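Asker: what's the 3D shape of this:
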Amino acid sequence: MVTTPLEAELLELAGSVPDPELPVLTLRELGVVRAVHARGTDTVEVELTPTYTGCPAIEAMSLDIQRVLRDHGVLDVTVRTVLAPAWSTDDITDEGRRKLREFGIAPPRVRPASGPVRVGLGPTRTRESRPGDETDPVRCPHCGSAETELLSRFSSTACKALRRCLVCREPFDHFKEL
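Answerer: Next up is the predicted model:
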């Protein structure tokens, strides 16, 4: 797909909007703004993919994108929800992962290959990884320890779990892998 200089500029503006649930991240860093299509100089369509189908923040994201683009002279802004391809935590940028960690939220672990995500319900504690382990441990964003435990599979939002570090004893959110 060819992107015009205007579309690239508008994509940057739409992507600069803070996420309403995690304002430390922009929508670009979260990876949910997929494309901007200019239809002339004053009509724009933005493709937005929610982190999951029932995401309650999609309306706030759409309104914020419309406001930012209108503030920059675009008269007609349509934000269209696009469900395919589905959003994945792989879409979070390296900068977004860094910001999550600095904000005290363990970022989602990076998966080595694309494809289905194995959902395991077993152990609630993590440890240093050993050769042959399928996943890396969830590290504490405060002290970096791999010795953490799951307190709740859900936290302040459905996309996060609540964990506690067994070394520094601090609780923290973990952005779950999807």
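Asker: Please make it C-alpha for all contacts and neighbour counts, starting now.
Answerer: Noted.
Asker: Spatially nearest residue to residue 157, not counting backbone neighbours?
Answerer: Leaving aside its sequence neighbours, residue 157 sits nearest to residue 21 (CA to CA, 6 or more residues apart in numbering; 7.9 Å).
Asker: quick one more, to check against the first:
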Amino acid sequence: MSLDLSTNPHVVSKVWDALDALTDPEIPVVTLREMGIIRDVEHVSDHVVVVVITPTYSGCPAMEQIHDDIRSTVKALGLAVEVRTQLAPAWTTDWMTDTAKDKLRAYGIAPPNRQYGVPAEQTSVVHFMRKPFQAADVVECPHCGSSNTWESSHFGSTACKALYKCLDCQEPFDYFKPY
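Answerer: Okay, the predicted model is just below:
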């Protein structure tokens, strides 16, 4: 499907609509937009757009796939695209939508259960926790809802998740770490 730019003034809207179908390569039940990975779409000239993305963490192995998915989706609209990676402000779980958190839970991944409130104007990539010695968060099991859970490994299936086990239903699950 190619956009006729001479009659369609809503290029950015059309690009956003197309990008809304792209899911996270590591968690296929949530979209890149719901995760807050796609930050912006800019229409820079008649047939060129820039899509700005921020990785969930600097070593995210899915970034190349995300770049490729965005490129092919936008090119299918008849546009040239530059995918720009923006590291500051650093991605935070505050950028995840409530829909993403609900989808994670339904998929068997406990969503982050606190928010750091990183200001949008932040320019530093480095985060420091406000209360570094606070008690561990209570993480509810996405399978049975129990808060009787235990962190068995600080790193789960990916570095942005921890591996937990529910002591009631005995099911292991990933917990998307808040940061």
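Asker: rewinding a little: number of nearby residues for the residue nearest to residue 157 of structure 1?
Answerer: As a burial measure, residue 21 of structure 1 scores 13 neighbours (other CA atoms under 10 Å).
Asker: Next one: the aligned residue in structure 2 for it from residue 45 of structure 2, what distance?
Answerer: Residue 21 of structure 1 maps onto residue 26 in structure 2 when the alignment is built from TM-score structural alignment. Distance from residue 26 of structure 2 to residue 45 of structure 2, counting by CA to CA, to the nearest Å: 33 Å.
Asker: for residue 90 of structure 2, same thing?
Answerer: From residue 90 of structure 2 over to residue 45 of structure 2 the distance is 28 Å, taken as CA to CA.
Asker: and if you look at residue 80 of structure 2?
Answerer: Using CA to CA, one gets 10 Å for the distance from residue 80 of structure 2 to residue 45 of structure 2.
Asker: the more surrounded of these two?
Answerer: Using other CA under 10 Å, the more surrounded residue of residue 80 of structure 2 and residue 45 is residue 80, with 16 against 10.
Asker: contacting residues for that one?
Answerer: Residues counted as contacts of residue 80 of structure 2 (CA atoms under 8 Å, 6 or more residues apart in numbering) are 47-49, 74.
Asker: Looking at those, which is nearest residue 165 of structure 2?
Answerer: Proximity to residue 165 of structure 2 was ranked across these by CA to CA; first place goes to residue 74, at 40.6 Å.
Asker: Which position in structure 1 pairs with the closest one?
Answerer: Taking TM-score structural alignment, residue 74 of structure 2 has residue 69 as its aligned residue in structure 1.
Asker: Return the residue of structure 1 that is most distant from the centre.
Answerer: Relative to the centre of structure 1, and counting by CA atoms, centre = their mean, the farthest-placed residue is residue 40 at 30.7 Å.
Asker: and that residue, which of the three is it?
Answerer: The assignment at residue 40 of structure 1 comes out as coil when based on DSSP: H, G, I helix; E, B strand; the rest coil.
Asker: any idea how far residue 77 of structure 1 is from it?
Answerer: According to CA to CA, residue 40 of structure 1 stands 12 Å off from residue 77 of structure 1.
Asker: Now do the contacts for the residue lying closest to residue 160 of structure 1 once chain neighbours are set aside.
Answerer: The shortest distance from residue 160 of structure 1 to any residue other than its chain neighbours is 4.4 Å, reached at residue 175 (CA to CA, 6+ apart). Contact partners of residue 175 of structure 1, counting by CA under 8 Å, 6+ apart, are 105-108, 159-161.
Asker: how about a cut-off of 10 Å?
Answerer: By CA atoms under 10 Å, 6 or more residues apart in numbering, the residues touching residue 175 of structure 1 are 89, 97, 100, 105-109, 138, 154-155, 157-162.
Asker: Please name the nearest non-neighbouring residue to the residue nearest to the spatial centre of structure 1.
Answerer: Against the mean C-alpha coordinate of structure 1, by CA atoms, centre = their mean, the closest residue is residue 30 at 3.5 Å. Using CA to CA, 6+ apart and skipping residues adjacent in sequence, the residue nearest residue 30 of structure 1 is residue 92, 4.6 Å away.
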